[in-house]
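Visitor: Got a predicted model here, sequence first, then my questions.
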Amino acid sequence: MATAPRVGGLADAVYENAETDPGRVALARKDDAGNWQDVTAGQFRDEVIALAKGLLAQGVRFGDRVGIMSRTRYEWTLFDFALWSIGVQSVPLYPTSSAEQVFWMLHNAGASACLVEHEDHAMTVGSVIDRLPQLRKLWQLDADPVAELTAAGAHIDDEVVHRHRMAVTPDATATLIYTSGTTGRPKGCVITHANFMAEADNIVMRYETVFSSKPGDEAATLLFLPLAHVFGRMVQVGAVRGRVKLAHQPELAARALLPDLQSFRPTFILAVPYIFEKVFAAARRRAEADGKVGPFDKAVEIAVRYAEAQENKAFGTGSGPSASLRMQHQIFDKLVYGKVRAAMGGRVRHAMSGGSAMERRLGLFFAGAGVTIFEGYGLTESTAAATANPPERTRYGTVGTPVPGTTVHIAEDGEIWLYGGQIFHGYHNDPKATDAVLHDGWFATGDLGALDEDGYLTITGRKKEVLVTSGGKTVSPVSLEERVRAHPLVAQCIVVGNDRPFIAALVTLDPEAVAHWLAMRGKPELPPTDLVRDPDLETEIRRAVVAANTLVSQAESIRTFRILANQFSEEHGLLTPSLKLKRKAIETAYSVEVDALYKA
């Protein structure tokens, strides 16, 4: 178990890396032509200290809070470590935040300055700036504030930054991360330097095989998770502290992400299940378009069986893949699995997944295809992962065992409680909310789960999301939704039925998958409102619902469903930035459709 240092803060790693190996490639960034350019540890240190001096020159002071409203990009990491170098707390703002959300977070945090990505963000902040008298500075990344600030601080001696840095202690606040939340006003989670160090260092140590470099095969990761989210920030901190080459990609959409995976060629990635679902679905569509869907599905079956055999061997319940299975696996490795790995750049052998649950079969397929996905679980309040599957004994379909230094307890009502060095210090300016979830250092998560005999955690739902039908039947919607979403045509699924006579569902479609499905059947493209009434499409979705219903009793099963013409989106306030469903918002927005499910 790694223990947090008694002195210092997160920025120290930048300076220590540059001191010990200034020529090591620490990051990569794209130039104007779209090509990756290496940034050494020494260069990054110089950029960080120059920016820190510029911030001081423009009046940013030790203990201040500075908002950052941007997509994931190199400059965010640069600003984070420059702010931490002078004892300043960063306050991430989601790029899709509304003006009122931006106002609330900047006001609640008492931010003295804010960095935004482009003019639209600047206008969002500008629309509420008259209500933020404490906000003195606003910088816009597209206007190159790095050059402006670097020039402004050129006259300040480096030693001034170092004096600020030496005054930072592990228990000092590093950032206020506002929970996106599925309901209510965001709360600012107080995350300290020690929280991040405990989290990142234990992850890097536990997953040494993932984070370590070999001669000629340096560890590298492409960060595409939102840096406004704690998962993305943990990746950033872990990469710097673990000396992993780090690059950034601002779009989570597969069409933008996959080309960068192929050009940057990371050795591991950290993602949400959506990304792996997209990679798998795209591979299957290509196989179907080439008339090879039969062999592809056979390859999937072999990969799943192969990974299950390896899993059984790891847990002492089997002898591993048979000679016949190994031979079939070897054949499909050239025909199918290698192409799947190539879609992620060709060098990826490991991945970490969080944010929501991954279907067991999908995890087994990727493992059989040569990419082991370590599924984990955590929250903003636990500075990302509290549990994760161990490299030597991955149990697919679970979120693993506690990371080193963490303890997991299941309360009498099934709620998951967490304890450890990465547990946050409370909600900023909200002692009532803090007291509701922190009990003598234990964090009551609000999630429901179970520990098996080997200490592996399975998430079964959220306390607030459990549905109770009018007949008194209690239903956890998560497993049903995941199973329906496993169908290639399905993008999202939300199960409803609280205070209703039975369980029903709203389903949205994946446009790329639907376009392919139509083309393969010689059907014309239709407007979404007409498409959802296609009887063949309805039959396909009904198969997904029937498959989901096999997981539960008849009283808990989905009796009816409605296909929607449009997906739930973050822009319309129906998803959190980590792509979780905002259940109450969706049920309100689609109240007519939900009511219709119970009138048919």
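Guide: Everything's here; your move.
Visitor: From here on, just use CA atoms for contacts and neighbour counts.
Guide: Fine.
Visitor: And residue 331, how far from residue 298?
Guide: Per Cα to Cα, to the nearest Å, residue 331 is found 11 Å from residue 298.
Visitor: gap between the two ends of stretch 304-323?
Guide: 16 Å.
Visitor: Second structure follows, compare the two:
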Amino acid sequence: MSSIPSLLRDRIAATPDAEAYRVPSDGGWTSLTWREVGERVRGLALGLSKLGSGPGTRVSILCSTRLEWILTDLAVLATGAATTTIYPSNTAAESAFVITDSGSTIVIAENDDQVAKLRSVQKELSDVAHVVVIDGSAADDGWVVTLDSVSDGEGDYDAMVDAIAQNDLATLIYTSGTTGRPKGVELTHDNWIYAAGAVRELDLLSGDDLHFLWLPLSHSFGKLLEVVMIHIGVPTAIDGRLDKIAENLGVVKPTIMAAAPRIFEKIHNTVVATQQREGGAKLRIFTWARKTGIRVVKARQRGAEIPVTTRLEYAVADRLVFSKLRARFGGRIRFFISGAAPLSQDIAEFFDAAGLTILEGYGLTESSAGSFLNRPDSVRFGTVGPPLPGTAVRIAEDGEVLIGGRGIMRGYHGLPQESAEALDDGWLRTGDIGELDEAGRLRITDRKKELIKTSGGKYVAPTYLEGRIKAACPYVSHVFVHGDLRNYVTALVTLDMDVVTPWAQAESLPADAEKLSGHPRMREEVEKAIDQVNADQASYATVKKFAILAEDFTVETGELTASLKIKRKAVEARHSATLDSFYA
């Protein structure tokens, strides 16, 4: 196959009546077959073609993760156009930038709220001929039309699909912009076909699996999963509502789910805090089970034989504790996949002990999201696994990870100089520092631009410390480690109020974030975690001072990217007074 639409066509021909997608519906779930998906995509593609979608054009999608995102994406691609992705949390100005920079002439918006956002910057969107709203009303001026009104087009669908070449542009994804202005990453049909085919070659998934998708489809990780499941024929249950993840897992009972590390941290912290709050025998059993499980996991990682007595203890721990945790996720999870940011090894070990192995992977938007992945039979925590088949890796003299292969982007949209800086004779400069182990697994030590160099000339990896501290204290939401060109390392800590509030109430402490952030008892809990992490660090890498903030970092305040990574410059700017006070 040469394109994503031809991939879909092949899937429909191979398994027309198999389940493709499952979506929430009137308190339950409704399924669509691949044949039904094909019919809806065909109608939408021909309707969008009449609106002007076609070869050489771009269509922006401003929508949360839901079935219509995938259907409209596939329809846009079938016309020969490229999809430009916009996070629904983006501001009007941010949305306008992506739409105008990409040259989009059509925007697909989720609802009237998103249309209102576009209306507020309509003067800047002079090239946009139509806004197609999924859940909303058409406008009298004709600028806004409904998705239903363009879902029944007529014409030669197969001819449109056949005309798409493998090197045609398929997707423009704007980088989340942890530093500077977002850049549009140009990814071709062949980029996605390669990446999805490489995952298929690993033989990890089959049509018997059930994939649960909540990740933003505006992110490259979500987009890759969309194409992978079409390629392999895996049904996907879709619901992008974060507050429904736990509930949905129990109902849908998926076998696989991918997530950003923050989701696994939240689950871990909720479980640990609940046990600590209950105390007594339950806490003692949980603590014993956790230690037993971690002991088994570490032995497996070393390749050591596990004594019979330890195996018996682990069986008891599994029956009393871990089996109940698995049941909360539906009881059928074969493995989780983690990407988009580093996963703490402590968190990975806890989940593995519970029989919920997390396969950590690695890739950039610029490499079609998937470049490395741990394999179920050879997981090594702390690494992102070996490269996917067909991906090449090289470590530069300064430790930077370079990636080569068919998954590498065409370049940055309209930015030849930045493209030349990122691409070195076909190799992608990732900006990450890493090393390869004896089995060819990659270990990422930190972002090249985010490494802290103290005034004493020592290098410190902030994300490593941040992950360790979050794993050591269940009440912590985010940690920001600071100290570049300073004489010691400090940290800002935010609280996860969903987890903290029940604990605070049980301890007769104020459940108000403002009051709790300054309470000695709360500080004691955080300090205990930081001391625990400091204990096995070199002196120059230990956190000497910290502050607990009253407000969490969020996407809305600009301190997190849409994939929940910290925007370091934004945090430094917003909290400069607090950071400076550490060194006064």
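Guide: Nice, I can see it. Note that the structure is predicted; figures quoted are calculated from it, not measured.
Visitor: To which residue of structure 2 is residue 97 of structure 1 aligned?
Guide: Alignment note: residue 97 of structure 1 maps to residue 90 in structure 2; criterion TM-score structural alignment.
Visitor: no wait, residue 442 of structure 1
Guide: That one, residue 442 of structure 1, aligns with residue 427 by TM-score structural alignment.
Visitor: What separation is there between the residue nearest to its match when sequence neighbours are not counted and residue 430 of structure 2?
Guide: Excluding the flanking residues, the one nearest residue 427 of structure 2 by Cα to Cα, 6 or more residues apart in numbering is residue 404, at 4.8 Å. Per Cα to Cα, residue 404 of structure 2 is found 10 Å from residue 430 of structure 2.
Visitor: which bit of structure 1 covers stretch 379-388 of structure 2?
Guide: The aligned range for stretch 379-388 of structure 2 is 394-403, by TM-score structural alignment.
Visitor: If we go by neighbour counts, what in the longest helix along structure 2 is buried?
Guide: In structure 2, with assignment by DSSP state H, the single longest helix is helix 280-302. Neighbour-count burial for helix 280-302 of structure 2, counted by 16 or more other Cα atoms under 10 Å, picks out 283, 285-297.
Visitor: which strands and helices sit next to the helix or strand following it?
Guide: For helix 280-302 of structure 2, the following helix or strand on the C-terminal side (DSSP states H and E) is helix 308-317. Under the contact definition 3 or more Cα pairs under 8 Å, 6 or more residues apart in numbering; DSSP states H and E, helix 308-317 of structure 2 sits against helix 280-302.
Visitor: Alignment lookup: the residue nearest to residue 427 of structure 2 to structure 1.
Guide: Match for residue 404 of structure 2 (TM-score structural alignment): residue 419.
Visitor: Which strand or helix spans its match?
Guide: Assignment of secondary structure by DSSP H and E places residue 419 of structure 1 within strand 415-420.
Visitor: So what touches the following helix or strand past that strand?
Guide: Downstream of strand 415-420 of structure 1, the first helix or strand assigned by DSSP H and E is helix 431-437. Contact partners of helix 431-437 of structure 1, identified using Cα atoms under 8 Å, 6 or more residues apart in numbering, comprise 426, 427, 443, 444, 445.
Visitor: Top of the residues you listed by number of neighbours, please.
Guide: Ranked by the number of neighbours (other Cα atoms under 10 Å), the contacts of helix 431-437 of structure 1 place residue 443 first, at 25 neighbours.
Visitor: In this model residue 421 seems to touch that one, though I could be wrong.
Guide: No: counting by Cα atoms under 8 Å, residue 443 of structure 1 stays clear of residue 421, with 11.5 Å between them.
Visitor: got a list of contacts for stretch 119-138 of structure 1?
Guide: For stretch 119-138 of structure 1, the external contacting residues (Cα under 8 Å, 6+ apart) are 69, 95, 98-100, 102-103, 106-107, 110-116, 140, 142.
Visitor: Same question for stretch 229-242 of structure 2.
Guide: So stretch 229-242 of structure 2 is in contact with 7-8, 11, 15, 19-24, 64-67, 196-197, 200, 205-216, 245, 252, going by Cα under 8 Å, 6+ apart.
Visitor: Swap in 7 Å and give it another go.
Guide: Defining contact as Cα atoms under 7 Å, 6 or more residues apart in numbering, one finds that stretch 229-242 of structure 2 is touched by 7-8, 11, 19-23, 64-67, 196, 200, 206-207, 209-215.
Visitor: mind checking what residue 293 of structure 1 lines up with in structure 2?
Guide: Residue 293 of structure 1 maps onto residue 283 in structure 2, by TM-score structural alignment.
Visitor: Neighbours of the closest residue to its match other than its chain neighbours, how many?
Guide: Leaving out its chain neighbours, the residue that sits closest to residue 283 of structure 2 by Cα to Cα, 6+ apart is residue 275, at 5.2 Å. Residues contacting residue 275 of structure 2 under the criterion other Cα under 10 Å number 18.
Visitor: Tell me which residues touch residue 49 of structure 2, please.
Guide: residue 79 are the contacts of residue 49 of structure 2 under Cα under 7 Å, 6+ apart.
Visitor: now the one 3 residues further on
Guide: Neighbouring residues of residue 52 of structure 2 by Cα under 7 Å, 6+ apart: there are none.
Visitor: where does the equivalent of it over in structure 1 land in three-state SS?
Guide: Using TM-score structural alignment as the criterion, residue 52 of structure 2 maps onto residue 59 of structure 1. Taking DSSP: H, G, I helix; E, B strand; the rest coil as the rule, one finds residue 59 of structure 1 in the coil state.
Visitor: Quick one: residues in contact with the match of stretch 379-388 of structure 2.
Guide: Residues outside stretch 394-403 of structure 1 that contact it (Cα under 7 Å, 6+ apart): 202, 311, 358-360, 363-364, 375-377, 386-390, 408, 455-458.
Visitor: swap in stretch 251-265 of structure 2?
Guide: Contacts of stretch 251-265 of structure 2 with the rest of the structure, by Cα under 7 Å, 6+ apart, involve 209-213, 215, 329-343, 347.
Visitor: change it to 6 Å
Guide: The contact list for stretch 251-265 of structure 2 (Cα atoms under 6 Å, 6 or more residues apart in numbering) reads 209-212, 330, 332-340, 343.
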